[in-house]
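Undergrad: Quick one, structure for this:
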Amino acid sequence: MKKIIAPLSFVLLFGSHAVFADAEIEAIVDRHCQACHDSGLAGAPKMDDADNWAPRLASGIDAMTQTVISGKGAMPPKGTCFSCTDEQLKAAVEVMVQRLK
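TA: Next up, the predicted model:
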């Protein structure tokens, strides 16, 4: 039982992003998110457009993650990262939000 509790405690204390290597999540963002969000392809909110991101940011990370998981408009479910877990996608959303600042 102790073997299960220790890793679970780590996740509860430090959040989902902590269980992934930063490089892994950065690579997901670079490979699956950045191209459309840098260029605004197919209506994706551009990374340098704070006004366009404001309502999304106001909805919170969980709502933004759910949008990525479900897909929206031209963005397919999981934002083309079909092998990503929901937790990896949430961590990728967190990285995207950090890049906005």
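
Undergrad: Please count neighbours and contacts with C-alpha atoms only from this point.
TA: Fine.

Undergrad: out of everything not next to it in sequence, what's closest to Asp86?
TA: Nearest-residue entry for Asp86: Ile69, 7.0 Å, with adjacent residues in sequence omitted and distances by C-alpha to C-alpha, 6 or more residues apart in numbering.

Undergrad: which residues does the one you found contact?
TA: Each residue near Ile69 by C-alpha atoms under 8 Å, 6 or more residues apart in numbering is listed here: Pro77, Lys78, Gly79, Asp86, Leu89.

Undergrad: next one: Val97
TA: Val97 makes contact with Leu57, according to C-alpha under 8 Å, 6+ apart.

Undergrad: How much space separates it from Val11?
TA: 20 Å (C-alpha to C-alpha, to the nearest Å).

Undergrad: quick one more, to check against the first:
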Amino acid sequence: MKALTAALLGMGLATVAMQSQAMSADEIVTKHCTACHEAGLGGAPKLTDKAAWAPRIAKGVDAMTQTVLKGKGAMPPKGTCGSCSEADLKGAVEAMTGPLH
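TA: Below is the predicted model of the structure:
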């Protein structure tokens, strides 16, 4: 019974890991970023506000990714994507800010 429980737990963890890896940058943005950044909740720069994003974009993708990893203001660490890797979040930052360049 313990072996079965351990195997099921292992499969569950693997499934969670695969789900995170399987999500595209655009899917991460849609699922974890859009709600706050579309409405500007908690001071989040709105998705289409080029002026608000300009100073952030000037610092570069790596700096913005570090902000997401650590959290800022009302945004918790990793935004709302606790299962996202640093690479996942960097891709999401690129996807969010790419159209603003």
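
Undergrad: Kindly provide the TM-score of these chains.
TA: In this superposition the chains share a TM-score of 0.74, using TM-score structural alignment, normalised by the length of the first structure; 81 aligned residues with a C-alpha RMSD of 1.5 Å.

Undergrad: quick one: Leu57 of the first structure is in a strand?
TA: No - per DSSP: H, G, I helix; E, B strand; the rest coil, Leu57 of the first structure lies outside any strand segment and is helix.

Undergrad: Contacts only, for it.
TA: For Leu57 of the first structure, the contact set (C-alpha under 8 Å, 6+ apart) comprises Met64, Val97.

Undergrad: What distance do you get for it to Val93 of the first structure?
TA: Where Val93 of the first structure is concerned, Leu57 of the first structure sits at a distance of 10 Å (C-alpha to C-alpha).

Undergrad: what touches both of these two?
TA: In contact with both Leu57 of the first structure and Val93: Met64, using C-alpha under 8 Å, 6+ apart.

Undergrad: still on that earlier bit, what subset of the contacts of Ile69 of the first structure is buried?
TA: Pro77, Lys78, Gly79, Leu89 (16 or more other C-alpha atoms under 10 Å).

Undergrad: my guess is the first one meets Val68, correct?
TA: Yes - when contacts are counted by C-alpha atoms under 8 Å, Pro77 of the first structure is listed as touching Val68 (6.2 Å).

Undergrad: can you pull out the helices in the first structure?
TA: For the first structure, applying DSSP state H gives helices covering 2-14, 22-32, 34-39, 50-59, 61-70, 86-100.
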